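Undergrad: pasting a predicted model and its sequence here:
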Amino acid sequence: MIELKRIYYTNDLAYSTNDLSKKGWTILLTKKGMYLEKSEVEIILIEYQMIFQYVEQNVLNQIIIVEMNLFCEPSSNYIRKIDLKINQELSSLIQLLFTRFETKDRTYLVEPAIEMIIRKVFRLNISTLKEYFEIFKLIAFIKENLSENLSVSDLAEFMHMSKPTLNRFCLNKINTVPQDLINDIKITLAKNLLESTDEKIFEIGERAGFFNASAFTIFFKRSTGLSPKEYRQNYFDSWKEHSLTT
């Protein structure tokens, strides 16, 4: 059974993400037609913090946001939105759902209707979703084992793929090769730790899979143009300047 947490509807697009700490995936249903007009509808799986940006960038007249207990960690560097295909049956069901919201029909059981729509959409998109969830699984594996100095061979073994197959899989889904994926996750972790902790440089390097501070510094500077020490100093200087002007 699909577990729904909260359903949010608006026809004035005054939606804003009030809780920036929220993470995870939501279902976003959109309609481009005006009140009671039958028009184009879509459904996407989107990372929570991307909703406001997506709504701002697209000409939408109405939206339904469905928060769910869907536990898979997104990768903000790669995948934050998954377009889901719908057929005529689903289009009609989504149109009906919007109509019930528009007319405030309290006899219409919204949650069972949404659960049915999501279940049908997931079934229709099962092969696509499986591939994306494989990517999430791969990213989670890298993050959990980053201090072990992972190699592409380690990833291929974990995914039960040959290295060429893994290479094609990553290029197809996230437009990058496995080694670059590892490096990007290392850099993201290092930046976060430099910004949010007072850990020593060598300690951060160890957590990112480097066995000495020198190798970590060379890698970090090659990727960012700054040494870890310079990056941390620049970050805090910018933060102080921002605090003084606000």
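TA: That came through, no problem. Residues are numbered from 1 along each chain as shown.
Undergrad: drop to CA atoms for contacts and neighbour counts, all remaining ones
TA: Fine.
Undergrad: what number of residues lie near Ile126?
TA: 13 (other Cα atoms under 10 Å).
Undergrad: so where do the strands sit in the chain?
TA: 4-10, 25-31, 41-47, 62-68, 81-84 (DSSP state E).
Undergrad: of all the ones you listed, which one is nearest Asp237?
TA: strand 41-47 (30.8 Å; Cα to Cα).
Undergrad: compute the inter-axis angle for that closest one and strand 25-31.
TA: If you take axes from the mean of the first three to the mean of the last three Cα atoms, to 10 degrees, strand 41-47 sits at 160 degrees to strand 25-31.
Undergrad: tilt between strand 41-47 and strand 62-68?
TA: On the basis of the same axes, to 10 degrees, strand 41-47 is oriented at 40 degrees to strand 62-68.
Undergrad: ok, back up a step: among the strands of the chain, show me which one is buried the most.
TA: Of all those, strand 25-31 has the most neighbours on average by mean count of other Cα atoms under 10 Å, namely a mean of 23.
Undergrad: roughly how far out does that one sit from the chain middle?
TA: 14 Å (Cα atoms, centre = their mean, to the nearest Å).
Undergrad: got another one to weigh against that:
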Amino acid sequence: MQDKQIKVLIADDEPLVRQGLKAIVDWSKYDMEVVADAANGETAWEEFRKHHPDLVISDIAMPVMDGMELLKKIKEASPETKVLFVSCHSDFKYAQEGIRHGVSGYLLKTSFNEKEIDSYLSRLQAEIKQATAPLRPEASLDVSPELKEQLIGWLSGDGENEVQSWWRRLEKKHPFLRFPLTVIHLAGSSAERLADRMPERLIRGSRLLRFQLGEQGVILLVARELYPECGDWLRKLQLPDEELVTNVRDGLRSAEEKLETIRMLLLQHRYKRDYGLSVADCPNNIVEAVAFMLAHLHEPISAADVADHVGLSRSYFSLHFKRSVGVSFLDFIDKRRLEQAQTLLASSEWRLQDIAEHVGIPDSKYFSKWFRKETGLTPTEYRQQTKIHP
């Protein structure tokens, strides 16, 4: 498999310098590509957050934000990123401060030469490739495909009775899971990419395990003593909220507590994404109530049934459900039933009676009346307008 190319960002307020660097260097020789360039430090920082380059080549003296400030921000957000300074000045003060903040090299614009550039880029290529090389199989962070499939099956409602034995097998393979644990859920557009670029210091020692779950994001199981470092890394990412959502549960001790936490974090994310439930304000019993409701939409369930299932009084459940979800129990369940009915009408040949029963309204006449009230169309009219033809 071909190695991933090293991404390069060039920042300089002189267009000729930016164009010259892009033109005179044979970037492919170093497995590199220039993904962006910027005329000042502030724009460079925006491009950095957008592209997450492995190497930044930056002038020191730039308008809006200078190279030294850019270096500090990059190193705070991503310590593993390499920064190479270029400047017209040979003042030792610049070099000294840059070294103190983690710069990887210092090139003078007045004495650019191919040999010096080649020396820097060859060295940085080797350092970056070593830092981002895949882990050896025996040191992999990722859980085995078999164990991941079993987790997904359990989360989908299969193998409920087998989950404890599944966890024991996981503990046997990864002994740190037997001790106090932190569970971190990463979601959003950057979750998997960031999980693939974890700093090396967090990977060492086999005290971190990762479930990459596609649209559901990434679950990290972290030895509790490692969490402060992991938390620092997450805080320094400085990504927009829509790119990364982080939810953390710390100090988990029993297997039951750890398993339930994993399940709840993933359910909370799903319901936040699909139904607008607030992850921060939604208690576990309300999340559990939503799971029960969705699994029993085909039955004529009541608020009292759901409240009893989660161990709450009907009045307390109704009040807290509306506070957490933003709509009443009846409005929420009606909307879910309507969505299912619309899907079945548009995509299946089911009889109205079968669809009515499937969404928990066994009386087809009442179903038709209810559907028209909700949509302004009879089920037959809706089907005719939306039918998906093969």
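TA: Yes, it's here. None of these values were measured; they are calculated from a predicted model.
Undergrad: now do the helices in structure 1.
TA: Using DSSP state H, the helices of structure 1 run over 51-57, 88-103, 110-124, 126-144, 152-159, 163-174, 178-196, 201-207, 213-224, 228-245.
Undergrad: now do the second one: which elements does it pack against?
TA: Other helices and strands packing on helix 88-103 of structure 1, by 3 or more Cα pairs under 8 Å, 6 or more residues apart in numbering; DSSP states H and E, are strand 41-47, helix 110-124.
Undergrad: just put the helices of structure 1 in JSON lines and tack on distance to Thr30 of structure 1.
TA: Listed next are the helices of structure 1 as JSON lines, based on distance: least, Cα to Cα, whole Å:
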{"stretch": "helix 51-57", "distance to Thr30 of structure 1": "9"}
{"stretch": "helix 88-103", "distance to Thr30 of structure 1": "9"}
{"stretch": "helix 110-124", "distance to Thr30 of structure 1": "13"}
{"stretch": "helix 126-144", "distance to Thr30 of structure 1": "20"}
{"stretch": "helix 152-159", "distance to Thr30 of structure 1": "35"}
{"stretch": "helix 163-174", "distance to Thr30 of structure 1": "24"}
{"stretch": "helix 178-196", "distance to Thr30 of structure 1": "32"}
{"stretch": "helix 201-207", "distance to Thr30 of structure 1": "42"}
{"stretch": "helix 213-224", "distance to Thr30 of structure 1": "38"}
{"stretch": "helix 228-245", "distance to Thr30 of structure 1": "37"}
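Undergrad: deepest of those, which one?
TA: Comparing these by mean count of other Cα under 10 Å gives helix 201-207 as most buried, with a mean of 20.
Undergrad: now for His358 of structure 2: what does it line up with in structure 1?
TA: His358 of structure 2 maps onto Arg207 in structure 1 when the alignment is built from TM-score structural alignment.
Undergrad: who are the contact partners of its match?
TA: Contact partners of Arg207 of structure 1, counting by Cα atoms under 8 Å, 6 or more residues apart in numbering, are 146-147.
Undergrad: quick check: it vs Ser214 of structure 1, distance?
TA: Going from Arg207 of structure 1 to Ser214 of structure 1 by Cα to Cα, to the nearest Å gives 14 Å.
Undergrad: same thing with Ile46 of structure 1?
TA: Using Cα to Cα, one obtains 39 Å as the distance from Ile46 of structure 1 to Ser214 of structure 1.
Undergrad: now do Ile182 of structure 1
TA: Taking Cα to Cα as the measure, Ile182 of structure 1 falls 19 Å from Ser214 of structure 1.
Undergrad: same check on Tyr132 of structure 1?
TA: For Tyr132 of structure 1, the distance to Ser214 of structure 1 (Cα to Cα) stands at 36 Å.
Undergrad: of the helices and strands packed on helix 88-103 of structure 1, give the one that comes closest to Ile201 of structure 1.
TA: Nearest to Ile201 of structure 1 among those is strand 41-47 (31.6 Å), distances taken as Cα to Cα.
Undergrad: check the offset of that closest one from the chain's centre.
TA: Between the centre of strand 41-47 of structure 1 and the centre of its chain there are 12 Å (Cα atoms, centre = their mean).
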